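Asker: no sequence for this one, just the structure:
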């Protein structure tokens, strides 16, 4: 017997189709609409309707197949915050940001403290720790950066409640200041439109005088990390730059590899 759809799935499907008409590219709804949907369709409400019904669909999980079947070729629905307790299904270009397997990697001597390696609680925390302690943000952008805050949960007026995995501030040789929102992706987690949209909106609202450069990090394997600078152009996530770093013991970097790195740097 097929498994019956979860309450979360039932609520999001009913909310969408109560408001969607063929050809729509935006479908607006509110948290109050989620409760109205439950009443109308006789679904027991979730304890936390905002996070419970929406969080995983906004950042981690595919929308139910009933909704996915309305997507035109090359497009996908994402759920965006549009203010306090206000949301939008928006049709955007499909994101498929994956590490380029043919890209050269650079070996970085591992500076992660052994205690951190031992006690990091999750793959996401382990990834953020590797990036932080090995100063990969500095290496990637060529500026001096500092971790300002991890797992920031705050509110943006135009979006509502958001979460950012980690935020860095930085400075370059010209004295320019940077704000760098960073998202960490592990396993099958996708680098997608919704989180990048909120990260950029937060930086524009909170730090309008700083240069914003959005970063995503993804484990390719336990030692190999892909970093992407990302932006949004029209309705698409675009890669500005991609680099790969392999975290290794210092003794694993040969003299020949150092010579190759010297050659790369002189281009």
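Answerer: Noted; the coordinates are in hand. Being a predicted model, the structure only gives us computed values, none of them experimental.
Asker: going forward, measure contacts between C-alpha atoms and count neighbours the same way
Answerer: Fine.
Asker: what comes up buried for the longest helix anywhere in the chain?
Answerer: In the chain, with assignment by DSSP state H, the single longest helix is helix 193-206. With burial defined by 16 or more other C-alpha atoms under 10 Å, the residues of helix 193-206 counted as buried are 193-204.
Asker: show me what it is packed up against.
Answerer: helix 49-59, strand 75-83, strand 144-156, strand 177-185, strand 211-212, strand 214-219, strand 224-233 (3 or more C-alpha pairs under 8 Å, 6 or more residues apart in numbering; DSSP states H and E).
Asker: can I get those in JSON lines with mean neighbour count and distance to residue 260?
Answerer: Listed next are these as JSON lines, based on neighbours: other C-alpha atoms under 10 Å; distance: least, C-alpha to C-alpha, whole Å:
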{"stretch": "helix 49-59", "mean neighbour count": "17", "distance to residue 260": "39"}
{"stretch": "strand 75-83", "mean neighbour count": "21", "distance to residue 260": "41"}
{"stretch": "strand 144-156", "mean neighbour count": "15", "distance to residue 260": "24"}
{"stretch": "strand 177-185", "mean neighbour count": "23", "distance to residue 260": "29"}
{"stretch": "strand 211-212", "mean neighbour count": "18", "distance to residue 260": "32"}
{"stretch": "strand 214-219", "mean neighbour count": "24", "distance to residue 260": "24"}
{"stretch": "strand 224-233", "mean neighbour count": "19", "distance to residue 260": "19"}
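Asker: try this one next to it:
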């Protein structure tokens, strides 16, 4: 993948997240692949972390667990819960909306929003969306 393709996919990812969270109008900040040391857990990896501001000035933090198209790459509750613990530790005053993103076999993108729970068994699914990116030539 070229650098240009990577930047373009990043922009598409931002568009999808902006659509998923329609109330964002002030933009999204983006941090790629973040490792964190979480008390009581150890090292935790986040594939991406977004921060967004709504029109009322409320700040949201979106920790993201990303999975490839491979059938072996499954979204796991333990990883999501550890991601929540990391976001709670590092961003205690913000609203956290943990996401898992997975490329699907038909080239669509699935996004699952989870509850802000730090224990795997307490996690629940808040929303599930599926998107297909279509490139239109002008």
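Answerer: Received, thanks. Computed from a predicted model, the values in this text were never measured in an experiment.
Asker: quick revisit: could you redo the helices and strands packed on helix 193-206 of structure 1 as TSV and give each row distance to residue 33 of structure 1?
Answerer: TSV is the format used below for those (distance: least, C-alpha to C-alpha, whole Å):
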stretch	distance to residue 33 of structure 1
helix 49-59	10
strand 75-83	14
strand 144-156	21
strand 177-185	30
strand 211-212	34
strand 214-219	33
strand 224-233	29
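Asker: can you say which of these is nearest to residue 107 of structure 1?
Answerer: Across these, residue 107 of structure 1 has its closest neighbour in strand 224-233 (8.9 Å, C-alpha to C-alpha).
Asker: relative to the whole chain's centre, how far out is stretch 124-132 of structure 2?
Answerer: Taking C-alpha atoms, centre = their mean, to the nearest Å, one finds the center of stretch 124-132 of structure 2 at 11 Å from the center of the full chain.
Asker: where does that stretch end up in structure 1?
Answerer: Aligning stretch 124-132 of structure 2 against structure 1 (TM-score structural alignment) gives residues 238-246.
Asker: how close does the closest residue to residue 132 of structure 2 other than its chain neighbours sit to residue 54 of structure 2?
Answerer: Spatial nearest neighbour of residue 132 of structure 2, chain neighbours left out: residue 108 (4.5 Å); criterion: C-alpha to C-alpha, 6 or more residues apart in numbering. Separation of residue 108 of structure 2 from residue 54 of structure 2 (C-alpha to C-alpha, to the nearest Å): 27 Å.
Asker: and for residue 13 of structure 2?
Answerer: In terms of C-alpha to C-alpha, residue 13 of structure 2 sits 18 Å off from residue 54 of structure 2.
Asker: how about residue 121 of structure 2?
Answerer: Taken as C-alpha to C-alpha, the span from residue 121 of structure 2 to residue 54 of structure 2 is 30 Å.
Asker: repeat that for residue 30 of structure 2.
Answerer: If you measure residue 30 of structure 2 against residue 54 of structure 2 using C-alpha to C-alpha, the figure is 15 Å.
Asker: between residue 121 and residue 54 of structure 2, which one's more packed in?
Answerer: When residue 121 of structure 2 and residue 54 are compared for neighbours, residue 54 comes out ahead with 16 against 10, by other C-alpha atoms under 10 Å.
Asker: thinking that one is in contact with residue 22, fair?
Answerer: No: between residue 54 of structure 2 and residue 22 there is no contact under C-alpha atoms under 8 Å: 9.1 Å.
Asker: biggest helix in structure 2, by residue count?
Answerer: In structure 2, assigned by DSSP H, the helix with the most residues is helix 3-20.
Asker: which helices and strands sit right next to that helix?
Answerer: Against helix 3-20 of structure 2 (3+ C-alpha pairs under 8 Å, 6+ apart) you get strand 24-38.
Asker: could you list the buried residues of the helix or strand just after the strand it packs on?
Answerer: Sequence-wise, the next helix or strand downstream of strand 24-38 of structure 2 (DSSP states H and E) is strand 42-54. The neighbour-count check on strand 42-54 of structure 2 (16+ other C-alpha under 10 Å) flags 44-54 as buried.
Asker: now the buried residues of helix 193-206 of structure 1 as a markdown table including distance to residue 76 of structure 1?
Answerer: Shown next, in a markdown table, are the buried residues of helix 193-206 of structure 1 (distance: C-alpha to C-alpha, whole Å):
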| residue | distance to residue 76 of structure 1 |
| --- | --- |
| 193 | 10 |
| 194 | 11 |
| 195 | 15 |
| 196 | 15 |
| 197 | 15 |
| 198 | 17 |
| 199 | 20 |
| 200 | 20 |
| 201 | 21 |
| 202 | 23 |
| 203 | 25 |
| 204 | 25 |
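Asker: quick one: which of those is nearest residue 216 of structure 1?
Answerer: Closest to residue 216 of structure 1 out of the buried residues of helix 193-206 of structure 1 is residue 196 (8.9 Å), distances taken as C-alpha to C-alpha.
Asker: quick revisit: export the buried residues of strand 42-54 of structure 2 to TSV and tack on distance to residue 95 of structure 2?
Answerer: As requested, the buried residues of strand 42-54 of structure 2 are exported to TSV (distance: C-alpha to C-alpha, whole Å):
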residue	distance to residue 95 of structure 2
44	20
45	20
46	17
47	19
48	16
49	13
50	12
51	10
52	10
53	10
54	11
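Asker: alright, calling it a day.
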